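Engineer: Provide a 3D model corresponding to the input given below.
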Amino acid sequence: MAVEHDPVLLRPVEDLFLPLQPGSVLCDATLGAGGHTARFLELCTTCSIVGIDADTRMLDQARRRLGATKRVEFVHGWFDEVLANRRGFDRILIDLGISMVHLREGNRGFSFLEDGPLDMRLDATGPDETAEELIQQWSESEIADTIYRYGEERYSRRIAAAIVRERPGGIRTTGALAEIIRRAVPPPYRRGRIHPATRTFQALRIAVNRELERLERVIPRAARALNPGGRLAIISFHSLEDRIVKHRFRDLCGSVSSTTGEKEPILESGDRFRIVTRKPIVPDESETRENPASRSAKLRVLEKAEKG
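Structural biologist: All right, here's what the predicted structure looks like:
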C-alpha cells in the first residue's frame, strides 16, 4: 500500500502561480508523489509539466497517481543538473526537504522510527556514498561539524564521539545509529519534544545528498530557465534552506549576472528579477492542524521581469 504524502502550501502556490496562460510550461522540480502537479493539471488543461525527481521510486508513484498523460514529462535526475540545460518555463516549483513517504518507510534509511539499512540516498541508483559509508570514513571532528552545521545539534560532539567509539563493530542500520545517539545525549534531552536522533539524521541526509550545495546551484539555474514574466517558487523547511533562498533571491534582484562557482555565466545579460513575497508565506492554522509536517514550511517566490 502506498504511503500518502500531502502537498504543502498547495493553495498559496496556486494563488501565486495564477493566472496561467494557455499552453504554459511548468516545472515541478521535486515531483515526489505528484500532489502539486496533479493540481497544476486541473488548473490548466492546456499546460504541460516537466516533473523532476532524483528518486526513481517516487517517479513510479507519481506516474501511478497522474495516470497516462502526454502533458507530463517525467525526468529522473537532480534538479540542479536537469535545470542547467533546460529553458522556457513559465512556472517552476521546488519543494525542498524529505517526503513523508521516505520517513514512513524504513527500508530507505531516512527514518529513526523504522529500522532499516543506513542509506539515506534519495537517488539509490547514483554514485553517492551512503550514510553508513560516510560515518565510517569521516574523522570524529568531521562528523561533529556536519551534525552541528546541518542539524544545529547542540550535542554534536558527544554524538560524534559515540559514533566513532561504536563504529569498529559496524553501524549498519538506522535503529543502531538512533540507539547510539540516544545513549550519547543527557537523559533530559532524550525526553524532549523531538526524538534525540532527529537533528543528526537530518544532518546526515543533507550531507549524503549534498542538498544545500544543490540548492545553491539550482536557484540561479532555475531563474535562468524562466521565460520573461515567469515565476520561481521555493518551499523550504528549515532555517539553513530558507537562509540560502532569501539571500540568493536578493542577489538575483541586485545584479544582472551571477555564477555558481563554475566558469560559465548562469544568467543572461539583461535579466531582471523581483521578489514577489516580501516575507515568506507560512501554512495557516488549518493546514498545520491537518498536516503537522507542514508547520516549518516557508514559501518564497521570485519573478523574472518582462523584456523591454
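Engineer: CA atoms for contacts and neighbours, from now on please.
Structural biologist: Fine.
Engineer: centroid residue for the chain?
Structural biologist: By CA atoms, centre = their mean, the chain has its centre lying nearest to L96, at 2.3 Å.
Engineer: residues contacting the residue nearest to that residue when sequence neighbours are not counted?
Structural biologist: Of all residues not flanking L96 in the chain, S236 sits nearest, at 5.3 Å (CA to CA, 6 or more residues apart in numbering). By CA atoms under 8 Å, 6 or more residues apart in numbering, S236 lies in contact with 95-97, 242, 297-299.
Engineer: any idea how far S236 is from R87?
Structural biologist: 23 Å (CA to CA, to the nearest Å).
Engineer: for V245, same thing?
Structural biologist: For V245, the distance to R87 - CA to CA - is 21 Å.
Engineer: quick one, which of the two is more surrounded?
Structural biologist: Using other CA atoms under 10 Å, the more surrounded residue of V245 and R87 is V245, with 23 against 15.
Engineer: helices and strands around the helix or strand harbouring I92, which ones?
Structural biologist: Element membership for I92, per DSSP states H and E: strand 89-95. Contacts defined by 3 or more CA pairs under 8 Å, 6 or more residues apart in numbering; DSSP states H and E place strand 89-95 against strand 25-28, strand 226-236.
Engineer: need these in JSON lines with distance to I147, can you?
Structural biologist: As requested, the helices and strands packed on strand 89-95 are arranged in JSON lines below (distance: least, CA to CA, whole Å):
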{"stretch": "strand 25-28", "distance to I147": "30"}
{"stretch": "strand 226-236", "distance to I147": "19"}
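Engineer: Highest mean neighbour count out of those?
Structural biologist: Per residue and on average, the most neighbours among these fall to strand 25-28, with a mean of 26 (mean count of other CA atoms under 10 Å).
Engineer: got a list of contacts for it?
Structural biologist: Defining contact as CA under 8 Å, 6+ apart, one finds that strand 25-28 is touched by 36-37, 47-52, 88-94.
Engineer: one more to line up against the first:
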Amino acid sequence: MPAPNHSLRSDSGRAPQHTPVLLEEVLKLTQPQSGDTVIDCTLGSGGYAKRFLEATEPTGRLLGLDRDAVAIQLAKTKLGEYQARMILKHGRFGALKSLIGDFPRPDIIVADLGLSSFALDDEQRGFAFQKFGPLDMRMDQTSGKTAAELLNTLELRELERILKNFGEERQAGKIARAIVERRKTKSFSTTQDLVQIVEAVYREVLKAQPGQKIWLKRQIHPATQTFQAFRIAVNDEISELEKFLPQAFEILKPGGRLAIVSFHSLEDRLVKNFFRNQAKICSCPAEQLQCTCDRIPAGKLLNKKPIQPNSAEIQINPRARSAKLRIIQKN
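Structural biologist: Okay, the predicted model is just below:
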C-alpha cells in the first residue's frame, strides 16, 4: 500500500507544530553533556532532538528514530543545521538493536510515547474522534491494517478484548456488540462511524435525552477510550514497548540514562515494572537458582514516583495533562 502524500504544512501555510512534553524535566534528569551520544526513539518533529543536539555541542551525536515517515521529513527540515551530527531513520523502536547499526553506545536514550500533535491534528490520519476523516490510525502508513479493517473483520470476542485491555473501557461488551451489529448493514470507514456507535451505547447506558451532553466526568468524551484502544491495537503499541525496554537498557553505556514519557496507565505500568526489576538488589533472572550478580542492581531509579507536568505546562499544552516521566540510570 503506497504511503499517502500528506502536506507538511497546515492550512495557515505554517509547518505543523508539536510541543515537547516535560522537556525541561527530561533534560534536567538526563544531564546531557558535550560529546554525549543520544538516541531519540520517538523523533516526532524534533523538539527533544534539537535541545539534545544543542546540549551536546560541539561533538555530540544523535540518532533519531520514528515509525512515521512524515515525522522524519519534518525533523530533517527542523534540524537541518545539525546534519553533520545526526542520523535519522524510519523504523519501530521495538527493533532498536537492528536500527542502531554502527552508532556508538548511547549515554542517553529518550522516548516520548505520546502521539505527535501534527498526526493528531491531521484528519486524514484518523486518530482524533473530534475530526472527520478515514479510520486509519496507523503511525506508519506504509504498512499494516487500518482501524477500519480491524473494525470490519475482527470477531466479537477480539473486539471486546481490545476495548477492555487497551482502552480499559467499562462498556467494552456493549460497544463490541454494537460494532458487529452495525457492520452487518454498513462497513466502518470514517471516524464519525465509530463515534456514533460509542455515543449511541452511552446514551442508552446513561439514559440520556436526545441532544443531551453525554461527556463523562472530567469532560472526557465517551469515544476517548475506544479510539485509544484501537490505536494501540492497530500499531501494536504494547508489544513494541515490551520489546523496546530491554533492548534500550542493554545498549546503554554504564552510567547512561533511559527516560520514558508515557501517557496512559498500560504504558506507565510496563515502564514502572521494568525499571523496578532493573533496580532490584539481585538482577539475576527469576528462574536462575544461584545469584551471580553479586547482588548489584542493574540500574538506579532517578525518580521513584513519576514526574508529571505542572499546571503552567498543562495550561500551555493541555495534551500534556496525562504525561508521566520515569528515568533509570544503568549501573
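Engineer: hang on, the earlier thing: could you check how far the residue nearest to L96 of structure 1 is from I180 of structure 1?
Structural biologist: Using CA to CA, we find S236 of structure 1 at a distance of 29 Å from I180 of structure 1.
Engineer: cool, and Q202 of structure 1?
Structural biologist: Relative to I180 of structure 1, Q202 of structure 1 is positioned 16 Å away (CA to CA).
Engineer: Narrow the contacts of strand 25-28 of structure 1 to those that are buried.
Structural biologist: 36-37, 47-52, 89-94 (16 or more other CA atoms under 10 Å).
Engineer: Let me know the closest of the residues you listed to A305 of structure 1.
Structural biologist: Top of the list for closeness to A305 of structure 1, among these and by CA to CA, is D90 at 11.7 Å.
Engineer: check contacts around the residue nearest to that closest one when sequence neighbours are not counted.
Structural biologist: Once flanking residues are discounted, D90 of structure 1 sits nearest to G230: 4.3 Å by CA to CA, 6+ apart. G230 of structure 1 makes contacts with 89-91, 303-305, as judged by CA under 8 Å, 6+ apart.
Engineer: re earlier: and of the contacts of S236 of structure 1, the nearest to N209 of structure 1?
Structural biologist: Distances from N209 of structure 1 to the contacts of S236 of structure 1, taken as CA to CA, are shortest for G97 (10.9 Å).
Engineer: how deep is the alignment partner in structure 2 of G116 of structure 1 tucked in, by neighbour count?
Structural biologist: Here G116 of structure 1 is matched to G133 in structure 2, going by TM-score structural alignment. G133 of structure 2 has 19 neighbours, counted by other CA under 10 Å.
Engineer: Surely G133 of structure 2 and D193 touch.
Structural biologist: No - G133 of structure 2 lies out of contact with D193 (CA atoms under 8 Å); the separation is 9.9 Å.
Engineer: Report the buried residues of stretch 43-51 of structure 2.
Structural biologist: By neighbour count with 16+ other CA under 10 Å, stretch 43-51 of structure 2 contains the buried residues 43-50.
Engineer: Including distance to S143 of structure 2, could those residues go into TSV?
Structural biologist: Below are the buried residues of stretch 43-51 of structure 2 laid out as TSV (distance: CA to CA, whole Å):
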residue	distance to S143 of structure 2
L43	19
G44	19
S45	21
G46	23
G47	26
Y48	26
A49	26
K50	29
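Engineer: Just the ones in helices from these, please.
Structural biologist: Cross-referencing the buried residues of stretch 43-51 of structure 2 against helices under DSSP state H gives 47-50.
Engineer: Show the contacting residues for P106 of structure 2.
Structural biologist: Contacts of P106 of structure 2 by CA under 8 Å, 6+ apart are 36-39, 251-253, 256.
Engineer: State the pair within these that is farthest apart.
Structural biologist: D36 and I251 (14.4 Å).
Engineer: Give me the buried positions along stretch 118-134 of structure 2.
Structural biologist: 118-129, 131-134.
Engineer: Could you do stretch 146-157 of structure 1 as well?
Structural biologist: Neighbour counts over stretch 146-157 of structure 1 (16+ other CA under 10 Å) mark 146-148, 150-153, 155-157 as buried.
Engineer: got the contact list for it?
Structural biologist: For stretch 146-157 of structure 1, contacts defined as CA under 8 Å, 6+ apart pick out 141, 144-145, 185, 199-204, 206-207, 240.
Engineer: let's go with 6 Å and repeat that
Structural biologist: With contacts defined as CA atoms under 6 Å, 6 or more residues apart in numbering, stretch 146-157 of structure 1 is touched by 144, 199-200, 202-203.
Engineer: Where do the strands of structure 1 begin and end?
Structural biologist: Assigned by DSSP state E, structure 1 shows strands spanning 25-28, 48-53, 72-76, 89-95, 226-236, 273-275, 298-304.
Engineer: Out of those, which gets nearest to E132 of structure 1?
Structural biologist: By CA to CA (comparing all of the strands of structure 1), the closest turns out to be strand 48-53, at 23.2 Å.
Engineer: what would the contacts of S236 of structure 1 look like in TSV with distance to R191 of structure 1?
Structural biologist: Shown next, in TSV, are the contacts of S236 of structure 1 (distance: CA to CA, whole Å):
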residue	distance to R191 of structure 1
D95	31
L96	29
G97	25
D242	28
A297	25
K298	28
L299	31
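Engineer: Identify, from these, the entry nearest to I171 of structure 1.
Structural biologist: The shortest approach to I171 of structure 1 among the contacts of S236 of structure 1 belongs to G97, at 24.6 Å (CA to CA).
Engineer: Spatially nearest residue to the alignment partner in structure 2 of the closest one (excluding sequence neighbours)?
Structural biologist: Alignment note (TM-score structural alignment): G97 of structure 1 maps to G114 of structure 2. Closest residue to G114 of structure 2 apart from its sequence neighbours, by CA to CA, 6+ apart: F263 at 6.0 Å.
Engineer: Please name the residues that touch the aligned residue in structure 1 for A84 of structure 2.
Structural biologist: By TM-score structural alignment, A84 of structure 2 lines up with K70 in structure 1. K70 of structure 1 makes no contacts at all, as judged by CA under 6 Å, 6+ apart.
Engineer: Now do the aligned residue in structure 2 for S239 of structure 1 against I251 of structure 2, distance only.
Structural biologist: Matched to structure 2 by TM-score structural alignment, S239 of structure 1 sits across from S265. Going from S265 of structure 2 to I251 of structure 2 by CA to CA gives 26 Å.
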